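> Sequence unavailable; structure follows:
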């Protein structure tokens, strides 16, 4: 899943209009009313996707009509390359990679190309050691480290990057210096393959930087740029995937968010194994991927389809281990070890090195889609170094046992188990059969989808299918409503079609005029299924004499998924479905599928698809499980569950396609999700009808980490950048000042209120574009309400300001302490002498400005009256700091150890950032256990933090 896919889609209408115009000249008709009853609807499997998911082109893929890929007005700089490596998680794929990836003999017939043909010129210049051999050197000395530096990695954290604009060109990136007023700079950062064993060798991480400064209109035209000599730091970006390139996001954010870029350097990067980073992931050849798309075994039944797809999937997995890193002098074991370190857990280590190299003590970061996983895992691994994190379009973090023990929240992944009204009606083919049996019948509206026995990853994939179903229904109902308006394309979308041959053509919805989502889903599935048997199973032609490829069911379905990533592609999708209904060609669906897969006009597939596979399977896989009858039954159940969750995309059979990761050569390396510690407030953005990352996952994440949730009404995948207005204002203010709005609705008033379901099944109402809900509260607790003078009393503060100095006051005594990065501290104080027995005294927490932020009453006991709770009654104070200690990390402490004070880099005179956390630190949890055991803990002055 990637923000890049939706970002690209939102600027594609001008391309579509041109393509549609050309299609008309080629005689591709768009009928006003084609039959929707081509074939009986029945179930399919998401696993059948032939093409390697997640790939997107460095430039907009050439369209079969031969049109250019212009940028839509108002988007990024004109002429911008679509440097969009795509998303991951093939939504229509049970194998999640697309089970069909042909290792066919077609590749043998193609002209042999140099193995490094697609390597960046900069990589060839810096790392090539001879024909067919590359090596990444040690990091260059000369930099100055910032923040925490893990022992043994000092050379990496203090390296100097050779930044230059020429390096951007040598990486194949376009120059937008005229648009943004200054050139972007690029270079390679060196990181160890294995941070625990740096002697194994190095990899190179491609990075881009756009320096902070003010951008203004210049007299006489153009722009004027004034550099900021004292920026607040940097913001790092990742668009998702896994496998998405983030290099150009430095430039795009400088263009889209000039006010934020006035105070911060913009940093883009390609994670290890991705894009211009070396070595990047390599699996199947372009010819093999084309051949995979041609696989269309649906008409031969489930068993044959399983045989075809599973054989192809295994070959694809083997190709990843054969080709990734092959030119870097690595033997089979070396390549296997390299792939073992291409996962998310190692990638966040590179983010921490980059944080230090660019001079930031804390990481400020925006992650979209899978990029939210990078942000979450960074916080899990490097909690002390977290600055301001924004997670937009959350990938479900999974269950966290530590959090479940503390919070009564629903952390299960099967929250969409009851999909009732999204499940399609029974059809004649499956009459009398059980739902989900691969016979063409879908579950009844009153039935729940059975997810018992599925893995968490499979449940998440089913949930994603439900998200796409929800977005499809939004599209279909909008399509039917526009049909009833009786308007032309030009009237409905004047900017996109006003000057094209489509301007005067009446808009006709390919799915009919019904408002019933079941009928619309069934009509859509029947249309797609015509591709299973078209021309004897070969599929339909493109309609373009210069492109002899065929559109199979899997390719057509993939094209539809691409269009659902953004509302800007909805008219294009309807046009494509009308072409399909005419039954002569399906070129428009192929254009969309190429956009998804990143296939360019030369036939080259962006390698982000291979990166998606390497990263996802390295993170988690079930390769250790036997592929026996029980496994086959489980995979079939998964395929059937997906089709029940997303009936609009089902095929005529639901073959059990093994996941590419089922053929991986080692167990997954990603640790289990767990309670975050010492982490400041994290801003989570979740869109009500996000097709790829369901809204509920964002609510769950925000609760799990005690963060702030920005709910956004909309149908696109992710919202920051896309939605603008209240979304951009909220995110940019948070990044700049650490503040979020007060809880409640704000932003543009909607014509019709929107609704969404959270992870507990509760309805969330959205009368406005934006809604804020903060799950973070601060607090102050004592281990007892009664104590003798001279005794020790435990206390805990939570979610105050990050790494800030405070004082505990009781009587005439004060005790100083410093919170950790999450604003937490647990310690003990001695009740001073001289306090009157029988009186109740105030224990107060005061900040550095003298403001009281918390207080509690403590009754002073007479000496002859025993106290039965807390440390004085035999409880332990071990593990708690006494006030006056800094209570924090010493140099050399590992991330996740008891946190301490690290200088922050706030601008002079600026208020301290809003504290943000995942939960309490381990030491605080120990104190909390003590407080609960004492039986008299009292939370005082709990309040929400950081709203304007």
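Perfect, thanks for sending it. It should be emphasised that the depicted structure is a prediction, and the values quoted were computed from it without experimental measurement. Numbering: from 1, shown residues only.
> CA only for contacts and neighbour counts going forward, please
Noted.
> If we go by neighbour counts, what in the longest helix seen in the chain is buried?
For the chain, the helix reaching the highest residue count under DSSP state H is reported as helix 456-485. By 16 or more other CA atoms under 10 Å, the buried positions in helix 456-485 come out as 456, 458-477, 479-483.
> next one: stretch 379-389
379, 380, 381, 382, 383, 384, 385, 386, 387, 388, 389.
> Leaving out chain neighbours, which residue sits closest to residue 667?
residue 621 (6.3 Å; CA to CA, 6 or more residues apart in numbering).
> for that neighbour, what are its contacts?
Going by CA atoms under 8 Å, 6 or more residues apart in numbering, residue 621 touches 661, 662, 664, 667, 668.
> tell me the contacts of the fourth one?
Translated: residue 667. With CA under 8 Å, 6+ apart, residue 667 has these contacts: 618, 620, 621, 622, 623, 624.
> before we move on, what about the third one?
By CA under 8 Å, 6+ apart, residue 664 lies in contact with 317, 617, 618, 621, 623.
> Repeat the analysis, applying 10 Å as the threshold.
Shown in contact with residue 664 (CA atoms under 10 Å, 6 or more residues apart in numbering): 314, 317-318, 320-321, 336, 614, 617-618, 620-624.
> Could I have the PyMOL command that selects the buried members from those residues?
To isolate in PyMOL the members of the contacts of residue 664 that are buried, counting by 16+ other CA under 10 Å, one can use:
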select buried, resi 314+317+318+320+321+336+614+617+618+620+621+622+623
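> try this one side by side with the last:
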């Protein structure tokens, strides 16, 4: 069972396999420059417009927050050579700071290497929500060399994530069972079992992390970023955020527009959308990605989905999932490849076209009765290591999403009513995506966030990056965010996969690196292939 509204960079999935199901947190697909956040989705549903605009916080720091802004970090060598780590204190509740309830947030950096003068700190976040920024930094910091030379590369695991007061919900054994729950229920009994799994998950989070759950919102994480900016001694925040990291960065810009430095938002989200619209958009996005994969696959004689057409590949993929629903495939271990695990494995490969050859191989194996390969892809998505230990990403993800926005669906009846629109958005994934979107229905704390536009009036130029066939953050979201942000420029990558920076396009990388190094944004309407 994949967690609804999960976003991550493609690099994170590929790295985990050593080589989503639906994902995100909020997000309008209106064209750049339009005043309204309304419109229609690719599936034809009416898109709700957000009436509110995120208001900036006062420019002066409240006195009760001064101890956090004035703290000094104690850095020490850690992990890979050249990296330093520290712990930063942040209030559990910004409305009622209390030193006795402070959170300890993990921070890491790799100092500028030169040559050239140091520009400042560059903070990074890979998305999720729930992705470890520190782990991402360790992968990201070696490149690009020109940027690394001029910036101290910095990351902070957001509150509730990885090393920063992590949200916990289930034991590893319980998580194994949770990921295998049938997510395309065919009967009232199966529907009840799925709903009960969501209830048990939420109950586990409440019992293990109840005090933290109301305080892991994106707004609170953005406020933590401002504390870190000040503690690092930077007057403005320079930032590269990918996937959900774009929502986090845009939120920072909305709260602190005068403190925005150079900001790259790659694989952008749209904060003006409600959870149901987000999930429906993403269903269509993964359908676009799967169609691109199928079009490539049928060119190969060994394509396990045939060589006729993409429509035939859709039918064969759906039939294969249905077969696994009745008869899971062997994997050489106690866990078999169920329909839900296989769906997650296929979805994981949609994040990056470099995984397509691997997916072809693993699909062929699974159709022959060997599910080990697809199980490996599924495990990479869930961040489950070979010893059966899960990272906390799948716990932090719903914790953030469910407090940021109200649930897409409140009960199974609402899901059933929406199934036609989800199936239209994706004949292959629509049903499972629709049921996954119910995961916040039984959450133990009420959402504190709402849909809103982010304009960040007065902010320095912001660079929004969108990929035309991005599965997890559809290109329309990038256009919408660029249209909302008062100082944004949209950079377009015409291609496949999730996010664009550092994925092989010299055109994209040059444009972003130039912006980070000298502040020059690309020309309006610039497109790369």
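Received it, and whenever you're ready, just let me know what you need. Bear in mind that the values here come from a model prediction, so they are computed numbers and not experimental data.
> Can you calculate the TM-score here?
The TM-score (TM-score structural alignment, normalised by the length of the second structure) is 0.87; 488 aligned residues with a CA RMSD of 2.4 Å.
> coming back round to it: so the residue nearest to residue 667 of the first structure: helix, strand or coil?
Here residue 621 of the first structure is recorded as coil under DSSP: H, G, I helix; E, B strand; the rest coil.
> And for the one 4 residues further on?
Secondary structure state of residue 625 of the first structure, per three-state DSSP, is coil.
> and if you look at residue 463 of the second structure?
strand.
> Map it across to the first structure for me.
Residue-level alignment of residue 463 of the second structure against the first structure, with TM-score structural alignment as criterion, gives residue 683.
> surely that match meets residue 738?
Yes - judged on CA atoms under 10 Å, residue 683 of the first structure makes contact with residue 738 at a distance of 9.5 Å.
> These two: who's more crowded?
residue 683 (30 against 25; other CA atoms under 10 Å).
> And the more buried one, how far from residue 360 of the first structure?
20 Å (CA to CA, to the nearest Å).
> One more: residue 345 of the first structure?
Where residue 360 of the first structure is concerned, residue 345 of the first structure sits at a distance of 21 Å (CA to CA).
> for residue 482 of the first structure, same thing?
In terms of CA to CA, residue 482 of the first structure sits 51 Å off from residue 360 of the first structure.
> residues contacting the residue mapped onto residue 191 of the first structure from the second structure?
Superposed on the second structure with TM-score structural alignment, residue 191 of the first structure falls opposite residue 90. The contact partners of residue 90 of the second structure, taken as CA under 10 Å, 6+ apart, are 65, 67-69, 97-99, 101-105, 159, 220-221, 223-225, 227-228.
> Give me the buried subset of those residues.
Buried members of the contacts of residue 90 of the second structure, scored by 16+ other CA under 10 Å, are 65, 68-69, 103-105, 159, 220-221, 223-225, 227-228.
> thought residue 757 of the first structure was touching residue 711?
No - contact criterion CA under 10 Å: residue 757 of the first structure and residue 711 do not qualify, at 11.2 Å.
> out of these two, which sits in the busier spot?
Using other CA under 10 Å, the more surrounded residue of residue 757 of the first structure and residue 711 is residue 711, with 27 against 18.
> Name the next helix or strand following the helix or strand where that one lies along the chain.
If you go by DSSP states H and E, residue 711 of the first structure is part of strand 708-712. As assigned by DSSP H and E, the chain's next helix or strand after strand 708-712 of the first structure is helix 725-737.
> tell me, that next one lands on which residues of the second structure?
Counting by TM-score structural alignment, helix 725-737 of the first structure corresponds to 506-518 in the second structure.
> Mean per-residue distance, that stretch versus the first structure.
Compared with the first structure after the fit, stretch 506-518 of the second structure shows a mean deviation of 1.2 Å (mean CA distance after the TM-score superposition for the first structure).
> Quick check: the two most widely separated of the contacts of residue 621 of the first structure?
Using CA to CA, the contacts of residue 621 of the first structure reach their maximum pairwise distance at 662 and 668, which is 10.8 Å.
> in the longest strand anywhere in the first structure, what counts as buried?
Among the segments of the first structure that qualify as a strand by DSSP state E, the longest is strand 744-757. Neighbour-count burial for strand 744-757 of the first structure flags 745, 746, 754, 756, 757 (criterion: 16+ other CA under 10 Å).
> now the helices for the stretch 551-700 of the first structure?
Secondary structure of the stretch 551-700 of the first structure by DSSP state H, counting those that start in this stretch: the helices cover 553-563, 570-582, 587-597, 608-619, 629-645, 695-704.
> Pull up the aligned stretch in the second structure for the third one.
Under TM-score structural alignment, the match for helix 587-597 of the first structure in the second structure covers residues 372-382.
> in the superposed pair, what's the mean gap between the matching stretch and the first structure?
Mean deviation for stretch 372-382 of the second structure: 0.6 Å (mean CA distance after the TM-score superposition for the first structure).
> Only the buried residues of stretch 409-420 of the second structure, if you could.
By neighbour count on 16+ other CA under 10 Å, the buried set for stretch 409-420 of the second structure is 409, 411, 412, 415, 418, 419, 420.
> Quick one: end-to-end distance for stretch 424-440 of the second structure.
End-to-end distance (CA to CA), stretch 424-440 of the second structure: 23 Å.
> now stretch 532-542 of the first structure
Using CA to CA, one end of stretch 532-542 of the first structure lies 15 Å from the other.
> same check, this time on stretch 574-589 of the first structure
10 Å.
> again, but for stretch 653-664 of the first structure
26 Å.
> so is residue 104 of the second structure in a helix, a strand, or just coil?
With three-state DSSP as the basis, residue 104 of the second structure sits in strand.
> With adjacent residues omitted, what lies nearest to it?
residue 89 (4.9 Å).
> Residue 314 of the first structure pairs with which position in the second structure?
By TM-score structural alignment, residue 314 of the first structure lines up with residue 199.
> just to revisit the earlier point, now the match of residue 463 of the second structure: how far from residue 296 of the first structure?
Separation of residue 683 of the first structure from residue 296 of the first structure (CA to CA) stands at 44 Å.
> secondary structure element for residue 355 of the first structure?
helix 344-357.
> and the next helix or strand along the chain from that helix, which stretch of the second structure?
Using DSSP H and E, the helix or strand that directly follows helix 344-357 of the first structure along the chain is strand 363-368. Per TM-score structural alignment, the counterpart of strand 363-368 of the first structure in the second structure is residues 237-242.
> what about that stretch, how far off from the first structure?
Mean for stretch 237-242 of the second structure is 0.7 Å (mean CA distance after the TM-score superposition for the first structure).
> returning to that earlier point: how big's the offset between the strand holding residue 711 of the first structure and the second structure?
Mean deviation for strand 708-712 of the first structure: 0.4 Å (mean CA distance after the TM-score superposition for the first structure).
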